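**Student:** Task: produce atomic coordinates for the following.
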Amino acid sequence: MATVTVLYSKGTDFNMDYYMSKHMPLVQSLWSQYGLTSWKVIDFGKDAEFCVQATLEFESMDSFQKAAGSKEAGEVMGDVKNFADKNPLLIPGNIKGTS
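**Tutor:** Model prediction:
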């Protein structure tokens, strides 16, 4: 399993309603074919260092790399402008343990 942490920094003008109703379903529909198994979104509030975090879980790091290199990745990243005025920081990693 692999995870990708997507972070939106403090001060980002962020539309959570759009993100939850349009963007995350778009991510699920386009990247599930590449091994996206689940996602979750955390709202830290506008005064936190990062205001929003999404965690995407993939079958493997290879699965994420295929998704990130796919033609659908352009559609996913191109949608960011519809809910945020800043691009996110993406941090991929392999899951080593969970409970």
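**Student:** only C-alpha atoms for contact and neighbour calcs from this point on.
**Tutor:** Will do.
**Student:** what separates stretch 56-74 from the chain centre, distance-wise?
**Tutor:** 11 Å (Cα atoms, centre = their mean, to the nearest Å).
**Student:** Next, the second sequence, to be compared with the first:
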Amino acid sequence: MGVLVVSYPAEAGNRFDADYYLATHMPLVEKYWRPRGMTGARPLIGGSGPAGKLAAMVLIDFAPGTAIDALLADPASAPVFADVANFTDIAPAAHIFPDA
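**Tutor:** Reported below is the predicted structural model:
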């Protein structure tokens, strides 16, 4: 199973609409990525640790053998990325764990 972790670091003055993220963005992610190997997602809102605060983080699970990096680069994923501006002005950080 592969995992894509996307985090949104919280900084003073940044905008993050958690309601939109959960009600609109995450269903959009499922619409585009579930047919391409996504098996589930665990969005987490708010958090902190030694590296600082997070507005949100999501762990997106993929079926074994899914080429997550290719999925992210595929033009078919454009609607997912275009929607980010609708809920935040934070630049997300993405990390791929191909064999989690």
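**Student:** Using just helix, strand and coil, how would you label the equivalent of Ala56 of structure 2 over in structure 1?
**Tutor:** Counting by TM-score structural alignment, Ala56 of structure 2 lines up with Val52 in structure 1. What DSSP: H, G, I helix; E, B strand; the rest coil gives for Val52 of structure 1 is strand.
**Student:** Isn't Val52 of structure 1 up against Thr12?
**Tutor:** No - taking Cα atoms under 8 Å as the definition, Val52 of structure 1 is not a contact partner of Thr12, at 9.1 Å.
**Student:** Please identify which of those two sits among more neighbours.
**Tutor:** Each of Val52 of structure 1 and Thr12 has its neighbours counted (other Cα atoms under 10 Å); Val52 has more, 21 against 17.
**Student:** How about that one, nearest residue that isn't a chain neighbour?
**Tutor:** Asp43 (4.7 Å; Cα to Cα, 6 or more residues apart in numbering).
**Student:** what does that neighbour align to in structure 2?
**Tutor:** Using TM-score structural alignment, Asp43 of structure 1 sits opposite Ile45 in structure 2.
**Student:** What is the neighbour count of its match?
**Tutor:** For Ile45 of structure 2, using other Cα under 10 Å, the count is 17.
**Student:** which helices and strands sit right next to the host helix or strand of it?
**Tutor:** Ile45 of structure 2 belongs to strand 38-49 when elements are defined using DSSP states H and E. Counting contacts by 3 or more Cα pairs under 8 Å, 6 or more residues apart in numbering; DSSP states H and E, strand 38-49 of structure 2 is packed against strand 52-62.
**Student:** what do you get if the cut-off is 10 Å, keeping everything else the same?
**Tutor:** With contacts defined as 3 or more Cα pairs under 10 Å, 6 or more residues apart in numbering; DSSP states H and E, strand 38-49 of structure 2 has these neighbours: strand 2-9, helix 18-20, helix 26-33, strand 52-62.
**Student:** most tightly surrounded among those?
**Tutor:** Greatest average neighbour count among these goes to strand 2-9 (a mean of 20), per mean count of other Cα atoms under 10 Å.
**Student:** Show me what that one is packed against.
**Tutor:** By 3+ Cα pairs under 10 Å, 6+ apart, strand 2-9 of structure 2 packs against strand 38-49, strand 52-62, helix 68-73, strand 93-97.
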